[in-house]
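**Q** Just a sequence and a predicted model for now, questions to come.
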Amino acid sequence: MALPPLSEIPPTVASVDDYEGLARERLDAGSWAYLTAGAGDESTVAENRSGFARWQLRTRVLRNLSGGSTAIDLFGTRLAAPILLAPVAFQKLAHPDGELAAAVAASALQAGMVVSTQASVAIEDIAAAASTPLWFQLYIQHDRDFTRALVARAEAAGYAAIVVTVDAPTSGRRDAEQRAGFAFPPGIEAVNLRGLAPPPRAAADALLLGTPLLDAAPRWEDLAWLRTLTRLPILVKGIMDGDDARRAVAAGIDGIIVSNHGGRTLDSQPATIAALPEIVAAVGGQVPVLVDGGIRSGTDIFKTLALGARAVLVGRPFVYGLAAAGAVGVAHVLRILRAELEVAMALTGCPTLAAIDTDALRRCS
């Protein structure tokens, strides 16, 4: 029997990792597997974490730390720190309040939030609950008219940017989820996709290739089409290759999110932090580069900023906080990450985000 959400945070919770066990105790096996499992044998999930250990911080002393701040401006909105909640689908699997709790927490900590197309709460209701910048994560649907309507809804609801995910034309094979026998419980669905007709059925002997699903998968020309639908900034999420980054910038997008989908789509990929320098170099400062994947601490955030990222997205950590204690848990996760980042900045002699660069890092084997 799963435990109920906590009503207050135990004093023993000192780091984001402390929330993982608390979350697992409060979720059934199927929901846990859906929210946390990676593709295949989860080597990409492991690589996302181990990649950060290959970089060490360089202590610098007696620096002037006056006037320090973690505040950042992104696409015309100001955040208290370079931290956003990543788009995570079906958050009601973690807590009855789902995305509403996450929006309240992000607002309290002045953090950004990216809302999934597959949210379990209507995007308008999430916007009504939030007082912080929201971005809308878009999966381009096989029905392009339905996609057009999603973008219009997000813009009308006050979302500040569109984040189009490009690395998941199909779901990954998540073995742990299959072994757990996951099925959506009653009352939890992708409410924003109501009314979307399913794609035509594939032939009986078809697996994936040659099916209507992949025939209608997004292509590069869809980015140009998406650009015609909105004046909002458009970020492309799922870039892990420098050539793809250059092509996305040439297509007129406004930002890049380096991401391997948290290791949930394709196994045996490099860590996002390993791909980051190549993509920063490819973009050449033309658009902001953000990172999503494997971040569990403020020092992880610091390392991505030193390698050229402007901000990070966190996924599993805030889901653990959500499952453990709802909005209070998510807010505490965000506070821990920001506090750890500020300590890292102070002890490396970097009072502002602009002061963080590769001189603050050492590469280790």
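**A** Received it, and whenever you're ready, just let me know what you need. For clarity, every value in this text was computed on a predicted model and none was experimentally measured.

**Q** contacts and neighbour counts: CA atoms only from here.
**A** Will do.

**Q** OK, contacts around L305?
**A** Contact analysis of L305 by CA atoms under 8 Å, 6 or more residues apart in numbering lists A311, L353, I356, D357.

**Q** The nearest residue to S171 once chain neighbours are set aside - how many residues pack around it?
**A** The shortest distance from S171 to any non-neighbouring residue, by CA to CA, 6 or more residues apart in numbering, is to T265 (5.9 Å). T265 has 21 neighbours, counted by other CA atoms under 10 Å.

**Q** measure T265 to G238 for me?
**A** 10 Å (CA to CA, to the nearest Å).

**Q** do L305 as well
**A** Distance from L305 to G238, counting by CA to CA: 18 Å.

**Q** Next: E99.
**A** According to CA to CA, E99 and G238 sit 22 Å apart.

**Q** which residues in the stretch 151-300 of the chain form helices?
**A** 175-179, 212-215, 220-227, 242-250, 272-283, 298-306 (DSSP state H, counting those that start in this stretch).

**Q** Packing partners of the first one?
**A** Read that as helix 175-179. helix 29-36 (3 or more CA pairs under 8 Å, 6 or more residues apart in numbering; DSSP states H and E).

**Q** Which residues does the helix it packs on contact?
**A** With contacts defined as CA under 8 Å, 6+ apart, helix 29-36 is touched by R24, L93, A94, A176, E177, A180, G181, F182, A183, R316, V319.

**Q** Can you say which of those residues are buried?
**A** Buried members of the contacts of helix 29-36, counted by 16 or more other CA atoms under 10 Å: R24, L93, A94, A176, E177, F182, R316, V319.

**Q** any shared contact partners between T265 and G238?
**A** Counting by CA under 8 Å, 6+ apart, the residues touching both T265 and G238 are D167.

**Q** Between E99 and G238, which is the more surrounded one?
**A** E99 (31 against 24).

**Q** my guess is the more buried one contacts I123, does it?
**A** No. In this structure E99 lies outside contact range of I123 using CA atoms under 8 Å: 9.2 Å.

**Q** another one to put next to it:
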Amino acid sequence: MMSGNIYPRTTFLAQLEKSAGQKLSEFAWTYLSYPGAEGQTCRDNCEALQRYRLIPRNLRDVNIRDTSVTVLGSKLDFPVAIAPTSFHKFAHPEAELATAKGAAIMNTLMVLSSWSHHPLEQVADAAPRGVRWFYMLFYRDRGWMKRVLERAEQAGYTAIVLTADQPLFPLNFNERDVAFPVQFSLPNIWLDDVTHGPPGSPEFDAFLKKVVKQAATWEDVEWVKNNTRLPVVLKGILSVDDAKIAVNMGVSGVYVSNHGGRQQDGVPATIDVLPDIVAAVGGKAEVYLDGGVRTGTDVLKALALGARCVFIGRPALWGLAMNGAEGVQQVLQFLKDELSLAMARAGCAKISDIQPSLVVHESYYLHRQLFNHTGKVNNKILTSKY
């Protein structure tokens, strides 16, 4: 407990991150916490959220708050879900089974990565009441892709997530000075039940180059959409033009993400591009966001700027590392409670009360300081947000 009355932002999650870093092996922590290149984008995701200010509305009846939301037809208790992340066994022996259980207990969504240690069917059986989406790779063999799509449909997954910002496989582990110490199965990728070497090995690299289509295209997205009964979500969108193409193609969800900085460092923070993506989508698809979400006010800001739901990656893994399914549940409960409190303080009793007028970027106040005597900046009159 800190002395005094001032507590730092994200006290709980900051401590959880520290504890997870102390508990995990150096190898596991290096991999799971990797920020990408110089870490600029990873840092900016968090810092950019702090640059938005809340404009609360007072004297409203917020004694009872309803945080529930519907995402692609599934009702969640609150709009915070778990993003697709790989290799959960590095954090906990039960891996994705525990993550799925934690999400299901909180009645929220989990996106299972193709890079999971358990078959997608086994994860579904571990949390049968949970809401699950499946993140699928693009394969060279369309028949292989069709088999994966059918497995996801039969196992009760309710959407297919495709990643747009990962044109090359695998990640260059050598540049990170990471060597995978153990061999393990990736049953959602190794469909032939044959071990192809541990990730990072020459055998594994050769296998991926053989079966995974690198530099996938819009044609591949359209093929997936036309060959599954499930809605398709496109993750990794930062461009307005890409968002427009996606909705014109009939994609059901546009997922604003920069991969936590792990792909291309130096791209914008997701919260900064969110309003433009929402405007470009124009209500033709749901819009989601991940990247730097650490508090309930972060969630509130993202919702105000047009996100239907936000996703977390690293914080869920910290909870998983510390206490398995219960740890994941604790992280989600923390964010749910913080969101409810933030809504009350902002004058919002339900999710639909969260409107764009609730937030303003700090640059607005910087512009006001530039007012000349005529109340203009660069000959433009600034209007008040209040």
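**A** Sure, I can see it. Values in this document were obtained by computation on a predicted structure and should not be read as measured data.

**Q** that older thread, aligned counterpart of the residue nearest to S171 of structure 1 in structure 2, please.
**A** The pairwise alignment with structure 2 assigns T265 of structure 1 to Q263, based on TM-score structural alignment.

**Q** what's the answer for R316 of structure 1, then?
**A** Under the alignment (TM-score structural alignment), R316 of structure 1 pairs with R314 of structure 2.

**Q** ok, now which ones touch that match?
**A** R314 of structure 2 sits next to L32, S33 when contact means CA under 8 Å, 6+ apart.

**Q** can you map out the strands along the stretch 251-365 of structure 1?
**A** 255-259, 289-292, 311-314, 361-363 (DSSP state E, counting those that start in this stretch).

**Q** so how far does the longest one sit from its counterpart in structure 2?
**A** It stands for strand 255-259 of structure 1. On superposition with structure 2, the mean distance recorded for strand 255-259 of structure 1 (mean CA distance after the TM-score superposition for structure 1) is 0.5 Å.

**Q** Could you check the angle that strand makes with helix 272-283?
**A** Put simply, strand 255-259 of structure 1 runs at 150 degrees to helix 272-283, going by axes from the mean of the first three to the mean of the last three CA atoms, to 10 degrees.

**Q** other SSEs contacting strand 255-259 of structure 1?
**A** So strand 255-259 of structure 1, by 3+ CA pairs under 8 Å, 6+ apart, packs with strand 234-239, helix 272-283, strand 289-292.

**Q** who's in contact with the last one?
**A** Same thing as strand 289-292 of structure 1. Residues from elsewhere that reach strand 289-292 of structure 1 (CA under 8 Å, 6+ apart): 86, 255-262, 272-273, 276, 280, 304, 308-315.

**Q** How about the second one?
**A** For helix 272-283 of structure 1, the external contacting residues (CA under 8 Å, 6+ apart) are 48, 51-52, 240-243, 245-246, 249, 258-260, 289, 291-294, 304, 307-309.

**Q** Weed out the non-buried ones from the residues you listed.
**A** So, of the contacts of helix 272-283 of structure 1, 48, 51-52, 240, 242, 245-246, 249, 258-260, 289, 291-294, 304, 307-309 end up buried under the neighbour-count rule (16+ other CA under 10 Å).

**Q** which position in structure 1 aligns with Q50 of structure 2?
**A** So, by TM-score structural alignment, Q50 of structure 2 is matched to A53.

**Q** re the thing from before, out of the buried ones among the contacts of helix 29-36 of structure 1, the closest to L134 of structure 1 would be?
**A** Distance to L134 of structure 1 across these (CA to CA) is lowest for V319, with 17.3 Å.

**Q** what's the closest non-adjacent residue to the closest one?
**A** Computed as CA to CA, 6+ apart, the closest residue to V319 of structure 1 that is not its neighbour in sequence is A94, at 6.9 Å.

**Q** residue contacts, the residue mapped onto the one you found from structure 2?
**A** Under the alignment (TM-score structural alignment), A94 of structure 1 maps onto A91 of structure 2. By CA under 8 Å, 6+ apart, the residues touching A91 of structure 2 are L24, A28, L317, W318, L320, A321.

**Q** how about 7 Å then?
**A** A91 of structure 2 sits next to L24, A28, L317, L320, A321 when contact means CA atoms under 7 Å, 6 or more residues apart in numbering.

**Q** Kindly report the same for P84 of structure 2.
**A** V111, L112, S113, Y135.

**Q** conserved subset of those residues in structure 1?
**A** Contacts conserved in structure 1 for the contacts of P84 of structure 2, counting by both residues aligned by TM-score structural alignment, their matches' CA atoms under 7 Å: V111, L112, S113, Y135.

**Q** Cool, thanks, talk later.
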